[in-house]
Structures are given as structure tokens and as C-alpha cells.
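Colleague: dropping a prediction and its sequence here:
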Amino acid sequence: MADRGGSGAITRGDTLLFLTDDQLRRGIEAMFFAYRGFTADPDRILVEQGYGRAHHRAVHFINRTPGTTVNNLLSILGVTKQSLNRVLRTLVDDGLVEARVGTRDKRERHLYLTEAGKTLEQALSEAQRNRMRAAFRNAGPEAVQGFRAVLEEMMDPEMRRQYLDGVDQG
């Protein structure tokens, strides 16, 4: 594991990486602008349908784990129950998500995308896959591994575990 001090220096084995505050600030800005680009194409699709990014995130994770519970989705998204219920109500009313009562626990609601929901999710994820595919191809394999490692290191430990469990399953 990396040794990090307040100086911005990162040590791994016998290598030392020192980043100045300015370099870190530029990295933060790069993430902001990359995120803006990463979300631009899906945002255009979402706006046409009257949805926002919260709808996109819900559709993405319901597609990733069909049958996920509302409570699990709350945990993944880190939003309030009221906020998620508003998003899910719209998606259910519009015929994109189906909520089924749990077979073991009648209080649970298991979420599934309908065919229309799968079509929307496919359009949204295809736009992002295309952008990532081009970026990864242009950056090269070492950059791809480094990018993923940096993102994983930025995750809170519980989120990293959850993400890695999903990667192992997918």
C-alpha cells in the first residue's frame, strides 16, 4: 500500500512520486472537465426524455444487478430515501422499471428494468462506453491500469469493496 504524508509525496516500493499543490489542482480540474465530457452525451439523451443524472444512476445500477432491492440501491447511490423514491416513482410510472414484492420478505421491493428501461440504459451506457473506449485506446494500456488504480484509491473503503465485488461478479 502507498505511504502518503501531508507533503503530497507517494511512495511505492523504491519509487517516489511527488505532486505539487498546483499539479494536484490541475488533476482535480481535469477530473471536473472529464466528468463533464463523460456525462455530456447521456445528459442529452436524458433531457430529451425529461430525466436527470439521478435517473441515469438508478437505471445503471438496476441494470447492473437485476432484482436489487431499494435498500441496496440506497446504499450504492448514497441518497436519501425520499430522493430515490421520487426517481423510482418516475421510472416506474413511465414503464422503465418494475418493482416486484420480495418472495421471502414482502416488505422488500426488487427492481428490474423493463424492455423500455433496458433500451434507455443501453443508449446511455453506449454513449459512455464509446467515449471511454476512445480515451483508453488513445491513452494506452498502462494509462488504463493507472487510471483505474487511481480511481480505486480515491474511493472510500466500503465503496471500493462494493465496487470490487461488482467487478469480480461482472
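Modeller: Received the coordinates, thanks.

Colleague: contacts and neighbour counts: CA atoms only from here.
Modeller: Fine.

Colleague: for the protein, what spans make up the strands?
Modeller: For the chain, the strands defined by DSSP state E cover 3-4, 9-12, 15-18, 68-69, 97-101, 109-113.

Colleague: show me what the last one is in contact with.
Modeller: So that's strand 109-113. Residues outside strand 109-113 that contact it (C-alpha atoms under 8 Å, 6 or more residues apart in numbering) are 59, 62-63, 66-70, 96-102.

Colleague: centre of the chain to it, how far?
Modeller: On the basis of C-alpha atoms, centre = their mean, to the nearest Å, strand 109-113 sits 18 Å off its chain's mean C-alpha point.

Colleague: repeat that for the second one.
Modeller: Average the C-alpha atoms of strand 9-12, do the same for its chain, and the two points are 27 Å apart (C-alpha atoms, centre = their mean).

Colleague: also this one, for the comparison:
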Amino acid sequence: MVDGAMKGSLGGEGLLFLTDEQLRKGIEAMFFAYRGFTADPDRILSNYSYGRAHHRAVHFVNRAPGTTVNNLLAILGVTKQSLNRVLRTLIEDGLVESRVGTQDKRERHLFLTEKGEALERELSDAQRERMRAAYRAAGPEAVQGFRQVLEAMMDPELNRKFNTLKESSS
């Protein structure tokens, strides 16, 4: 029903045959939107001499308190060396706490401290504000379509990870 309704009411048939120029414009829009989406957090992070890797780590530790280092590695798709550098800084600065696993002493479980929660809130508030304004301007049908496009662009394994996170917050 949604496919037929969308095609009929929004001219969806034409979207199945996008020209290279239309696709290029979409790609460029993604680049510029990403710049806007990361601009506010980048300004905040610069006050701490942190980068986007720190932001991603703080975000996902907040989303899944107690997550393991290995799980965070899988979500972020970075090298262990790279993640260790980021985590070392966040731990030394008192934003993240690493606890030894209760069942497996080799595991390290990650939690945000109060200071880490405050930084995560500041970063997320800035991005939520931008997303909220964009969603309001675009309208509910566009929001749903945008989500569908983003999910369709994900590799299957990343889509599974995304859906696992989505389900854990429900």
C-alpha cells in the first residue's frame, strides 16, 4: 500500500530512474548535511581537544551502558589501537569508566561518568536541535522517507547492528 500510494501521490515512478546528475546532487547534499550535522558537536569537542572518534565513543557508551570494548569496536568499525587511544583519553579525563567484567575478567565494560553524561548530553542536544528543525521543515512523510533511505544505504551487517540498538531503546 505504501509503495503504491507513494508512487501515485508523490510521483515515485520517476525516482526509480534517477539521472547521474540527480544522484550527484543527492551525494553532495549528504556531504553538506553531514558537515552541518557535525559542525555543532565539532565546536564543542574542540574545547576539549577531542575529535569525532571521541564523540562516537561517548555516544555509543551512553546508548549501551556497560557495553564491552569488543562490542564498541564492532559498532564503530575502527581498529583496536585507534579505539584504545580514544578510550584512554576519555578515561584519563574522567568521562568514561572501565570496569572489569564480573563473569569474564578479560572483558572491560564501559560506562559514562557524570562528566561524560554531561558532555554526551551537550553534544546530543546540539544534534537533536538541528535534526528537529530539519524534520519539522521537511514534514512527517519526508522524515519517514529519509529514514528508509538511510536504512537502505546501510550494509546488511550495519543494518543489523542499527536494528539491535533501535530495539534496545524501545
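Modeller: Alright, I've got the coordinates. For clarity, every value in this text was computed on a predicted model and none was experimentally measured.

Colleague: coming back round to it: and which of the contacts of strand 109-113 of structure 1 is nearest to residue 136 of structure 1?
Modeller: Comparing the contacts of strand 109-113 of structure 1 against residue 136 of structure 1 with C-alpha to C-alpha picks out residue 63 as the nearest, at 23.6 Å.

Colleague: write the PyMOL selection for whichever of the contacts of strand 109-113 of structure 1 are buried.
Modeller: Buried members of the contacts of strand 109-113 of structure 1 can be picked out in PyMOL with the line below, counting by 16 or more other C-alpha atoms under 10 Å:
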select buried, resi 59+62+63+67+68+69+70+96+97+98+99
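
Colleague: among the contacts of strand 109-113 of structure 1, which one lies nearest to residue 137 of structure 1?
Modeller: For residue 137 of structure 1, the closest of the contacts of strand 109-113 of structure 1 turns out to be residue 63, at 25.8 Å, with distances computed as C-alpha to C-alpha.

Colleague: for that closest one, what are its contacts?
Modeller: Remark: with contacts taken as C-alpha under 8 Å, 6+ apart, residue 63 of structure 1 is in contact with 112-113, 118, 121.

Colleague: residue in structure 1 matching residue 55 of structure 2?
Modeller: When structure 1 is aligned by TM-score structural alignment, residue 55 of structure 2 is paired with residue 56.

Colleague: that match and residue 125 of structure 1, how far apart?
Modeller: 9 Å (C-alpha to C-alpha, to the nearest Å).

Colleague: for those two, indicate the residue with more neighbours.
Modeller: Set side by side, residue 56 of structure 1 and residue 125 show more neighbours around residue 56, with 20 against 15, by other C-alpha atoms under 10 Å.
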